[in-house]
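J.: The sequence isn't on hand, but the structure is:
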């Protein structure tokens, strides 16, 4: 199969797809020797009346939950209502709260399904500064929603806290109050400013080593109440440093969408589990790779996971926060939803040339699980958005 795609030199080039057969379905749900959370996207309903640039889109609940079922069937846990679901970038707290309730209830109907849910402070008014007490109460309010629904909380980084805190002690006081009142073990979330510029200087310092010391103090104080920490700094060495200093029983969840292959495989300093947005679009390939890793076949693991790294780096290229557009684009190409529309109109955040690069790299990595459908939909997209014609 061939398709005409735009190239970086301004020409239109014919691309021959490497994979032409649909991916075979799995006979049974696989098992891994790493905990692997896939942060999942939300499918909106573009036929409904809502404000596309607002934060309360109409959600296609059937397609949204069906995609989570797809992830469970491949062996993944789900990280619900995280930044991959456009929290704070198209999805406001009321929609996120409904997503959490529905997703937890849905998971209960699926044998073996498991998830954890993002809880933050994003319902606070972003136009004013809040007290630490306000922030603690906001966290507790969202924790209550998660835990009352039967979910486990992921304590998301807080823009409000970053704006209000004046010292590392302010972070320690807030985290102490919230973690101590949680009914479940908590996953902490360190999201770097590449993903959200308003989180620059989180933990009270722009120096990573100083920030790391602060979060380690928090973890050591509450080690019995913390499942682990997700770190998303896009720097493998920082993750290895923090990983080597975690108390026994506290897990490292890589959120490094540039270097996850090696970090999950591990080395002499240890190994990382995973909580990744990239697992959403590469789930079928990542599942097979994690099965190989569990079987001790490191060569096969790297053979499968390696090509996905180039795709991930393209999806997460700066401005990194717009990576969600490529994630949903691939879900559409693969037939998980009937359209390419997003909350906040984020489908417009990337160029046609970027989507063409995503298509090429997804094909190379074996991520296009229905190649003929993907080619047809890519052709329709290029015709509509770039005037590039492709014959069926």
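T.: Structure's in. What do you need? This one's a predicted model, so the numbers in the text were calculated from it and none came from an experiment. Numbering: from 1, shown residues only.

J.: going forward, measure contacts and count neighbours with C-alpha atoms only.
T.: Noted.

J.: which residues does residue 189 contact?
T.: 154, 155, 156, 157, 229, 230, 231 (C-alpha atoms under 8 Å, 6 or more residues apart in numbering).

J.: can you rerun that using 10 Å?
T.: 118, 154-158, 228-232, 253, 255, 275 (C-alpha atoms under 10 Å, 6 or more residues apart in numbering).

J.: before we move on, what SS does it have?
T.: strand (DSSP: H, G, I helix; E, B strand; the rest coil).

J.: That one and residue 204: what is the separation?
T.: Using C-alpha to C-alpha, to the nearest Å, one gets 15 Å for the distance from residue 189 to residue 204.

J.: which residues of the stretch 201-350 of the chain fall in strands?
T.: Here the stretch 201-350 of the chain has its strands, by DSSP state E, counting those that start in this stretch, at 226-232, 251-254, 273-276.

J.: can you redo the ones you listed as a markdown table with distance to residue 380 and mean neighbour count?
T.: Compiled in a markdown table, those are given as follows (distance: least, C-alpha to C-alpha, whole Å; neighbours: other C-alpha atoms under 10 Å):
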| stretch | distance to residue 380 | mean neighbour count |
| --- | --- | --- |
| strand 226-232 | 35 | 23 |
| strand 251-254 | 36 | 27 |
| strand 273-276 | 30 | 26 |
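
J.: Which among these is found nearest to residue 61?
T.: strand 273-276 (22.1 Å; C-alpha to C-alpha).

J.: Excluding sequence neighbours, find me the nearest residue to residue 96.
T.: Leaving out its chain neighbours, the residue that sits closest to residue 96 by C-alpha to C-alpha, 6 or more residues apart in numbering is residue 81, at 5.8 Å.

J.: In contact with the one you found, which residues?
T.: Neighbours of residue 81 in contact, by C-alpha under 10 Å, 6+ apart: 39-42, 87, 91, 93, 95-100, 103, 116-119, 154.

J.: And here is the other one:
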């Protein structure tokens, strides 16, 4: 019998947890048919790079691309250079552009599905009362959109901090997005990222009232339905997402970005369902793909039986402050053997407490997510030892 591990809790004490000895075996498989499913993938930092808080991130390209091959092998699409890849939290535009080029080339060679984030994050952060003109923001979007399209990928138009700071009202959003959609070569995904993921995006679409903002968002889509593949909604509000997806034009997908309620949103109801573009599908990849293939076969009960138990882990990883969920995602990638270290660009491995990380391990191990449970156990013991927890 596996020896118990002493895991720290939020009460300041230690509790015993006995790891499971066998993983949940989920072989690679084809892409799901009934839903389009993307995992927003994390990046692997180079732990030996001599970098500081204000220097560009350096990636371990071999490990970063190997993780994407893992996702493709299980039938998932890859959403590249999104917030899970630490856009705006350690990964600069130069690094993101190289990531897009390399991942898109890898996708072509393997026949993998890929979409890539295009935004305005290469504009220096506004400050001291300085904001950008709308033309500057449009040109910034165009520069990144060109990189994505030249790489042969479809774009996700990410929400822009610069636009959130500069826009005076809904008309400014309609103008910028209208110009971008008219010139996009292929249909894009529009991304609405809520302030729980990035506080600088408060009031996006020209209003803090979400009903008003939703109206503007839908107006953008309705004006250019042939240029919108879908919308990614990351508001952690299932009721609002369901209401929005029922108002989308025919042929425009709703990709849930709700890492709290994704099982019910993907399952859908009598009036429709959501596809998925989720950060939590990074650690859940094989299980998530298997669950949706179960749904393909018409087994809703089996789908929910597989995916519902994962929600507790996801809610833990994405607990407030939500934007630091990447730390738990990378921890689980290390414990699962997808990388050799728990270092992150920007030093973000320190963004969550030891009790938070220990609970993430426990929940993931309970689900059977680690291909080699003994490796995961050894690694979590090593991490605990760094913090002074032995035995």
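T.: Received, thanks. As the structure is a prediction and not an experimental result, all values here were calculated from the model.

J.: where does the TM-score land?
T.: The TM-score (TM-score structural alignment, normalised by the length of the second structure) is 0.97; 386 aligned residues with a C-alpha RMSD of 1.1 Å.

J.: Just tell me what residue 280 of the first structure corresponds to in the second structure.
T.: Aligned counterpart of residue 280 of the first structure in the second structure: residue 282 (TM-score structural alignment).

J.: Residue 343 of the first structure too?
T.: Checking TM-score structural alignment: residue 343 of the first structure goes with residue 345.

J.: what does residue 315 of the first structure give?
T.: Aligned by TM-score structural alignment, residue 315 of the first structure pairs with residue 317 of the second structure.

J.: Tell me if I'm right that its match and residue 327 touch.
T.: Yes. With contacts counted by C-alpha atoms under 10 Å, residue 317 of the second structure reaches residue 327, the gap being 8.2 Å.

J.: anything in contact with each of the two?
T.: The contact lists of residue 317 of the second structure and residue 327 share 352, 356, 357, where a contact means C-alpha under 10 Å, 6+ apart.

J.: Could you dump those into a markdown table with neighbour count added?
T.: As requested, these are exported to a markdown table (neighbours: other C-alpha atoms under 10 Å):
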| residue | neighbour count |
| --- | --- |
| 352 | 16 |
| 356 | 18 |
| 357 | 24 |
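
J.: now, among those residues, which is nearest to residue 137 of the second structure?
T.: residue 352 (33.1 Å).

J.: List the contacts of the residue lying closest to the closest one once chain neighbours are set aside.
T.: Leaving aside its sequence neighbours, residue 352 of the second structure sits nearest to residue 327 (C-alpha to C-alpha, 6+ apart; 6.7 Å). By C-alpha under 10 Å, 6+ apart, residue 327 of the second structure lies in contact with 42, 84, 86, 317-318, 342-344, 347-353, 356-357.

J.: now do residue 363 of the second structure
T.: 309, 310, 312, 313, 314, 316, 369.

J.: now do residue 249 of the first structure
T.: Going by C-alpha under 10 Å, 6+ apart, residue 249 of the first structure touches 223, 224, 226, 227, 228.

J.: in stretch 65-80 of the first structure, what's buried?
T.: Of all the residues in stretch 65-80 of the first structure, those buried under the rule 16 or more other C-alpha atoms under 10 Å are 65, 67-69, 71-80.

J.: Buried only: go through the contacts of residue 327 of the second structure for me.
T.: The neighbour count (16+ other C-alpha under 10 Å) marks 42, 84, 86, 317-318, 342-344, 347-349, 352, 356-357 as buried among the contacts of residue 327 of the second structure.

J.: Save those residues as CSV, and put in distance to residue 59 of the second structure too.
T.: Converted to CSV, those look like this (distance: C-alpha to C-alpha, whole Å):
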residue, distance to residue 59 of the second structure
42, 11
84, 14
86, 12
317, 23
318, 24
342, 13
343, 11
344, 9
347, 13
348, 14
349, 15
352, 21
356, 25
357, 23
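
J.: of the residues you listed, closest to residue 135 of the second structure?
T.: The closest of those to residue 135 of the second structure turns out to be residue 86 (C-alpha to C-alpha; 26.1 Å).

J.: Show me which of the contacts of residue 81 of the first structure are buried.
T.: Among the contacts of residue 81 of the first structure, the ones that count as buried by 16+ other C-alpha under 10 Å are 39-42, 87, 91, 93, 95-97, 99-100, 103, 116-119, 154.

J.: Those residues in helices, which ones?
T.: Taking DSSP state H, the ones among these that sit in helices are 93, 95, 96, 97, 99, 100, 103.

J.: Could you single out the nearest of the residues you listed to residue 387 of the first structure?
T.: Distance to residue 387 of the first structure across these (C-alpha to C-alpha) is lowest for residue 95, with 35.7 Å.

J.: Surely that closest one and residue 61 touch.
T.: No. Using C-alpha under 10 Å, residue 95 of the first structure makes no contact with residue 61, being 11.2 Å away.

J.: so what sits against both of the two?
T.: Between them, residue 95 of the first structure and residue 61 share no contacting residue under C-alpha under 10 Å, 6+ apart.
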